[in-house]
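1. how would this look folded up:
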Amino acid sequence: MSENLSDNMKVIVFQLQDEEYGLPVQQVQSIEKVEHITRVPKTAPYLKGVINLRGVVTPVIDLRIRFGLKSDEITEHTRMIIVTKDDIDVGFIVDAANDVLDIPSDVIEPAPEVVGSIEVEYIKGVAKLDKRLIVMIDLNEVLKVKERGTLLSV
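-> Just a heads-up that it's a prediction; the model follows:
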């Protein structure tokens, strides 16, 4: 393991089903409890709607549905991770937001061909830490709208 902090990536770790996923801290604005979501008609099934977050209308994506997993009910552990891409805030509904880790870059391996039932296009790599595997998410791919090939916009 490298002792040089510049070789580490600070990551927010969250959970979907029984798996752990990571997003770089610099892409995450905040982690919120799930609040009332206003549905928007004729949107993709994974786009749950929008919220008013501190005066900003923010689209909300259910990451379970986006990744092709079965949707689950919202519990006291469910969180919304607010990410920013190209000056657009987006909320991701996740089962839980576990912790923040420093992951050495040398423990992140390229994405394997298959990672459970999640399409590999959403995955940047997999970090192996002791007995934990953390799937690193590719924010650009998650926010892409397949039908149009563009980033999600509001």
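
2. From now on I want contacts and neighbour counts done on CA atoms only, so please keep to that.
-> Will do.

3. Buried residues of the host helix or strand of residue 29, list them for me.
-> Under the criterion of DSSP states H and E, residue 29 resides in strand 28-33. Buried residues in strand 28-33, counting neighbours by 16 or more other C-alpha atoms under 10 Å, are found at 28, 31, 32.

4. How about residues contacting it?
-> Strand 28-33 has contacts (C-alpha atoms under 8 Å, 6 or more residues apart in numbering) with 12, 78, 79, 80, 81, 82, 83, 84, 97.

5. how about a cut-off of 6 Å?
-> 79, 80, 81, 82, 83 (C-alpha atoms under 6 Å, 6 or more residues apart in numbering).

6. taking these one by one, which sit in helices?
-> Judged by DSSP state H, helices contain none of these.

7. Could you save the residues you listed as CSV and add columns showing neighbour count and distance to residue 123?
-> Shown next, in CSV, are those (neighbours: other C-alpha atoms under 10 Å; distance: C-alpha to C-alpha, whole Å):
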residue, neighbour count, distance to residue 123
79, 23, 21
80, 23, 19
81, 25, 17
82, 20, 19
83, 21, 16
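
8. I'd like the structure of this one too, to check against the first:
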Amino acid sequence: MELKVVSFMLGEEKFALDIMNVDSIVELGKIVRIPESNDYVEGIMNLRGTVIPVINLKKKFKMRDTERKPSSKIIVINLDDRKVGLLVDQVHEVLTITDKQIEQAPADLGKSKTNILLGIAKLDQDLLIILNAKELLTTQEQIELQGLTKLA
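-> Alright, predicted model coming up:
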């Protein structure tokens, strides 16, 4: 079995998402902050006439947040019937990974109740953390984000 993924950087770490969950990759545009939203919510943006929430994945994963770089991009993913933007430091490439390269993530890794890791791919000397787009946000977080876009 093969999996096509979009690889990207958060700080010094490499992550990936299944390309089937990715709608598009867009340049960093104007993001409007929403008062009293969760700290990992950057705000909302206009994507081709549709207002979508933008999540800062570094903050969501409790990584040290840094200034936005010229290479920063927004990966737009499909979550059920809506789109969500994910702010990342840099988008690398589309890769094809075989199931032989993917190891299951240890079950006790992380404290999250959701299973946000699909697995870890071994690519030469690098490890690529493959995220489960459908599990990045809890049901409660998705409801809160939906409420943000209705305000706009």
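
9. As a check, name the ranges of all helices in structure 1.
-> Counting by DSSP H, the helices of structure 1 are 63-66, 139-142.

10. Run through who's touching stretch 45-57 of structure 2.
-> By C-alpha under 6 Å, 6+ apart, stretch 45-57 of structure 2 touches 31, 40, 41, 42, 43, 44, 84, 85, 86, 87.

11. Now do it: distance to the chain's middle.
-> 13 Å (C-alpha atoms, centre = their mean, to the nearest Å).

12. same check, this time on stretch 96-104 of structure 2
-> Relative to the chain's own centre, stretch 96-104 of structure 2 is displaced by 20 Å; criterion: C-alpha atoms, centre = their mean.

13. which of the residues in it are buried?
-> Neighbour counts over stretch 96-104 of structure 2 (16+ other C-alpha under 10 Å) mark 97, 102 as buried.

14. do stretch 59-67 of structure 2 as well
-> Neighbour counts over stretch 59-67 of structure 2 (16+ other C-alpha under 10 Å) mark residue 59 as buried.

15. Mean per-residue distance, the strand holding residue 29 of structure 1 versus structure 2.
-> Compared with structure 2 after fitting, strand 28-33 of structure 1 has a mean deviation of 0.9 Å; criterion: mean C-alpha distance after the TM-score superposition for structure 1.

16. okay, that strand sits on what stretch of structure 2?
-> On the basis of TM-score structural alignment, strand 28-33 of structure 1 is assigned to residues 22-27 in structure 2.

17. Report the distance from the matching stretch to the chain centre.
-> The answer for stretch 22-27 of structure 2 is 11 Å, by C-alpha atoms, centre = their mean.

18. Stretch 16-29 of structure 2 now?
-> Chain-centre distance of stretch 16-29 of structure 2: 8 Å, with C-alpha atoms, centre = their mean.

19. start to end distance for it?
-> Terminal residues of stretch 16-29 of structure 2 are spaced 22 Å apart (C-alpha to C-alpha, to the nearest Å).

20. What distance do you get for residue 126 of structure 2 to residue 12 of structure 2?
-> Going from residue 126 of structure 2 to residue 12 of structure 2 by C-alpha to C-alpha gives 11 Å.

21. Who has more neighbours out of the two?
-> For the pair residue 126 of structure 2 and residue 12, the greater number of neighbours falls to residue 126 (10 against 7), based on other C-alpha atoms under 10 Å.

22. Map the more buried one across to structure 1 for me.
-> Aligned by TM-score structural alignment, residue 126 of structure 2 pairs with residue 132 of structure 1.

23. swap in residue 80 of structure 2?
-> Alignment note: residue 80 of structure 2 maps to residue 86 in structure 1; criterion TM-score structural alignment.

24. For that match, grab the count of nearby residues.
-> Residue 86 of structure 1 has 8 neighbours, counted by other C-alpha under 10 Å.

25. For it, give me its contacts.
-> Listed by C-alpha under 6 Å, 6+ apart, the contact set of residue 86 of structure 1 is empty.
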